[in-house]
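> Pasting the sequence and the predicted coordinates here, then a few questions.
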Amino acid sequence: MPEIHVVRKDNRHLYESYFDPYFRLRHDIYVKQRKWMALDRPDGREIDQFDTEDAVYLFCLDNGQLIGAMRAVPTVLPTLMSEIFPYLNIRGPICRPDVYELSRVFVIPERRGEHAGPRVETLLLTAIMEFGISIGLTGFSIVLESWWLPRFERCGWKAHPLGLPHMMDGMSVLAVLVDCDDVTWTSQCNQSGLTRPTLTWQGLERVRRRALPDIFLPPAAAFQPAR
């Protein structure tokens, strides 16, 4: 099964070799494939002002190859929603330590869809929920295309629209706030048939994290009689 690694400023040095491929994949996917030409850069890397040292990345690795990723930015800092798309949130900017903004979610084309194990897209969505509850988040803000909403519903995510959809480059786009909680993560693990947590915290052993709900004990172990 692919591994999903948490990458932040504390352990970024362990993943430096992945960042050039990561930014090039973003350029391939968002500029070349999806035609978001405003993101085009002559060096073939898609990097924006939110790729700071405070951004957290989830890298999905399979035998050392980067096959998917997502970015999370604390909303107490500038975000896509606060700086680029404030009109999508009729309630005003979200600026809370318990909410991170998710963006740049992708899986390489040859690994999309059903394969031998859980879908890579589903693994990423499960992993970011695990990350959130591990560090005490209560939600994720996201600017997304409307077609993501049925996908979120299928995987058990509770997405609350923050405003009306807007047409942008021929796409319907809106802002949502997604609940981050134990129930959603547990539901995703059960749907995917996961038997262990999905995240690898390499080099982050000292990062303070709350204990995850113990949902992986087999029934016999969970109800072992006292002796």
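Cool, got the structure.
> When you work out contacts or count neighbours from here on, use the C-alpha atoms and nothing else.
Will do.
> Longest helix in this protein, by number of residues?
The longest helix of the chain (DSSP state H) is helix 120-134.
> which helices and strands sit right next to that helix?
Applying 3 or more Cα pairs under 8 Å, 6 or more residues apart in numbering; DSSP states H and E, we find helix 120-134 packed against strand 56-62, strand 65-74, strand 99-107, helix 182-192, strand 199-200.
> show me what contacts residue 14?
Counting by Cα atoms under 8 Å, 6 or more residues apart in numbering, residue 14 makes contact with residue 203.
> same deal with residue 143?
Residue 143 neighbours (Cα under 8 Å, 6+ apart): 80-81, 102-103, 173-176.
> among those, which are in helices?
Cross-referencing the contacts of residue 143 against helices under DSSP H gives 80-81.
> so how many other residues sit close to the residue nearest to residue 26 when sequence neighbours are not counted?
In this structure, residue 26 finds its nearest non-sequential neighbour in residue 46, 5.5 Å apart by Cα to Cα, 6 or more residues apart in numbering. Residue crowding around residue 46 was assessed by other Cα atoms under 10 Å; the count is 21.
> what about residue 46, is that helix, strand or coil?
coil (DSSP: H, G, I helix; E, B strand; the rest coil).
> Tell me who's in contact with it.
Counting by Cα under 8 Å, 6+ apart, residue 46 makes contact with 23-24, 26-27, 39-40.
> So which of those residues are in helices?
Filtering the contacts of residue 46 for helices - DSSP H - leaves 23-24, 26.
> picking that back up, which among the contacts of residue 143 gets closest to residue 70?
Among the contacts of residue 143, residue 103 lies closest to residue 70 (Cα to Cα), at 6.2 Å.
> ok so, going back, a markdown table for the helices and strands packed on helix 120-134, including mean neighbour count and distance to residue 131?
As requested, the helices and strands packed on helix 120-134 are exported to a markdown table (neighbours: other Cα atoms under 10 Å; distance: least, Cα to Cα, whole Å):
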| stretch | mean neighbour count | distance to residue 131 |
| --- | --- | --- |
| strand 56-62 | 21 | 9 |
| strand 65-74 | 21 | 10 |
| strand 99-107 | 21 | 11 |
| helix 182-192 | 18 | 10 |
| strand 199-200 | 18 | 7 |
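> try it against this one:
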Amino acid sequence: MGRIVIVDWSNKALFQEQLERHFQLRHEIYVIERKWQALARPIDIEMDAFDTEHAIYLLALDSAGDVIGGSRLVPTTQPHLLGDVFPQLANGSAPRAPDIYEWTRFFIAFPHRTTGKSARPAGEVLCGLLEVSLRLGIRKISVVCEAFWPDRLRTLGWKVEVLGERLQREDCEIVGALIEVSQAALESTKRFYDIEGSVLHPPDTLPPVRATEVVGP
């Protein structure tokens, strides 16, 4: 059974606990660990202007049902990071279309990362990203990312176009890129991470109960 749960406006009530934990992890990783202080809020969650009813979340779960990773897709026909915050990364004209979505907030929780290589949970989220995109008829994915990401994704067999010049930020260089969604990219990513079958959890079904939960009186 796949471990990537897809949560959107239509089924968020089923996965409210996992979605809240996902926002907490985003705070732990982006605000505390990476020190993106512009994202800091008085509460220990990280949400931005693009966490709206249009967002689609990919939540990676462990065998106990705890969130260990995640990512987000946002339609480019709605406000999004590349088009509305960093249009200069696409030479002032970010691609927008019903079949182009933006990919943001990709993370893996610290205990599930590996040193010197990409962790399997990361591969599951990447495969989930492509699987969901293929199912939804998404043709391309735009992204604002650190400058090393296009080459890293190309090693997985992805076709990635850098849209403009690099932009130097306080702690890194970032670029805007456009990724082609294809079955070939999905299959090559599965081979790279030694993944078989679908990584997606069946829709509209509850994931495993967390081991720490107590059921009954």
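Happy to help now that I have it. Note that the structure is a prediction, hence the values are computed from the model and not measured.
> For ChimeraX, what selects the buried ones among the contacts of residue 46 of the first structure?
Per 16 or more other Cα atoms under 10 Å, the buried members of these correspond to this ChimeraX selection:
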select :23,24,26,27,40
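> hang on, the earlier thing: tell me the angle of the longest helix of the first structure relative to helix 182-192?
Orientation of helix 120-134 of the first structure against helix 182-192 (axes from the mean of the first three to the mean of the last three Cα atoms, to 10 degrees) gives an angle of 150 degrees.
> Mean per-residue distance, helix 120-134 of the first structure versus the second structure.
With the two structures superposed, helix 120-134 of the first structure lies on average 0.9 Å from its match in the second structure, counting by mean Cα distance after the TM-score superposition for the first structure.
> corresponding residues in the second structure for that helix?
Aligned by TM-score structural alignment, helix 120-134 of the first structure falls on residues 121-135 of the second structure.
> Look at the residue lying closest to residue 12 of the second structure once chain neighbours are set aside and tell me its secondary structure.
Distances taken as Cα to Cα, 6+ apart place residue 19 nearest to residue 12 of the second structure, at 7.6 Å, with adjacent residues excluded. Here residue 19 of the second structure is recorded as helix under three-state DSSP.
> How many residues are close by residue 110 of the second structure?
When neighbours are counted by other Cα under 10 Å, residue 110 of the second structure registers 13.
> want to throw the helices and strands packed on helix 120-134 of the first structure into a markdown table with distance to residue 120 of the first structure?
As requested, those are exported to a markdown table (distance: least, Cα to Cα, whole Å):
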| stretch | distance to residue 120 of the first structure |
| --- | --- |
| strand 56-62 | 8 |
| strand 65-74 | 7 |
| strand 99-107 | 7 |
| helix 182-192 | 11 |
| strand 199-200 | 13 |
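> Tell me which of the ones you listed sits nearest to residue 15 of the first structure.
Residue 15 of the first structure lies closest to strand 56-62 among those, at 9.2 Å (Cα to Cα).
> Contacts for that closest one next, please.
1-9, 66-73, 124, 128.
> repeat that for 6 Å
2-8, 66-72 (Cα atoms under 6 Å, 6 or more residues apart in numbering).
> one step back: and of the helices and strands packed on helix 120-134 of the first structure, who's closest to residue 159 of the first structure?
helix 182-192 (11.3 Å).
> Kindly name the residues of the second structure that line up with the closest one.
Mapping helix 182-192 of the first structure onto the second structure (TM-score structural alignment) gives residues 183-193.
> From the contacts of strand 56-62 of the first structure, pick the one nearest residue 221 of the first structure.
Each of the contacts of strand 56-62 of the first structure was scored against residue 221 of the first structure by Cα to Cα, and residue 3 proved nearest at 26.4 Å.
> Which residue, neighbours along the chain excluded, lies closest to the residue nearest to the spatial centre of the second structure?
Among the residues of the second structure, residue 71 comes closest to the average C-alpha position under Cα atoms, centre = their mean, at 1.9 Å. Nearest residue to residue 71 of the second structure, sequence neighbours excluded (Cα to Cα, 6+ apart): residue 106, at 4.2 Å.
> hang on, that neighbour packs against residue 73?
No: contact criterion Cα atoms under 6 Å: residue 106 of the second structure and residue 73 do not qualify, at 9.9 Å.
> after the longest helix of the first structure comes which helix or strand?
As assigned by DSSP states H and E, the chain's next helix or strand after helix 120-134 of the first structure is strand 139-145.
> what about that next one, distance to the chain center?
How far strand 139-145 of the first structure lies from its chain's middle: 10 Å, per Cα atoms, centre = their mean, to the nearest Å.
> Just the buried positions in it, please.
In strand 139-145 of the first structure, counting by 16+ other Cα under 10 Å, buried: 139-145.
> Looking at those residues, which one is closest to residue 32 of the first structure?
Using Cα to Cα, residue 145 is the member of these that sits closest to residue 32 of the first structure, with 17.9 Å.
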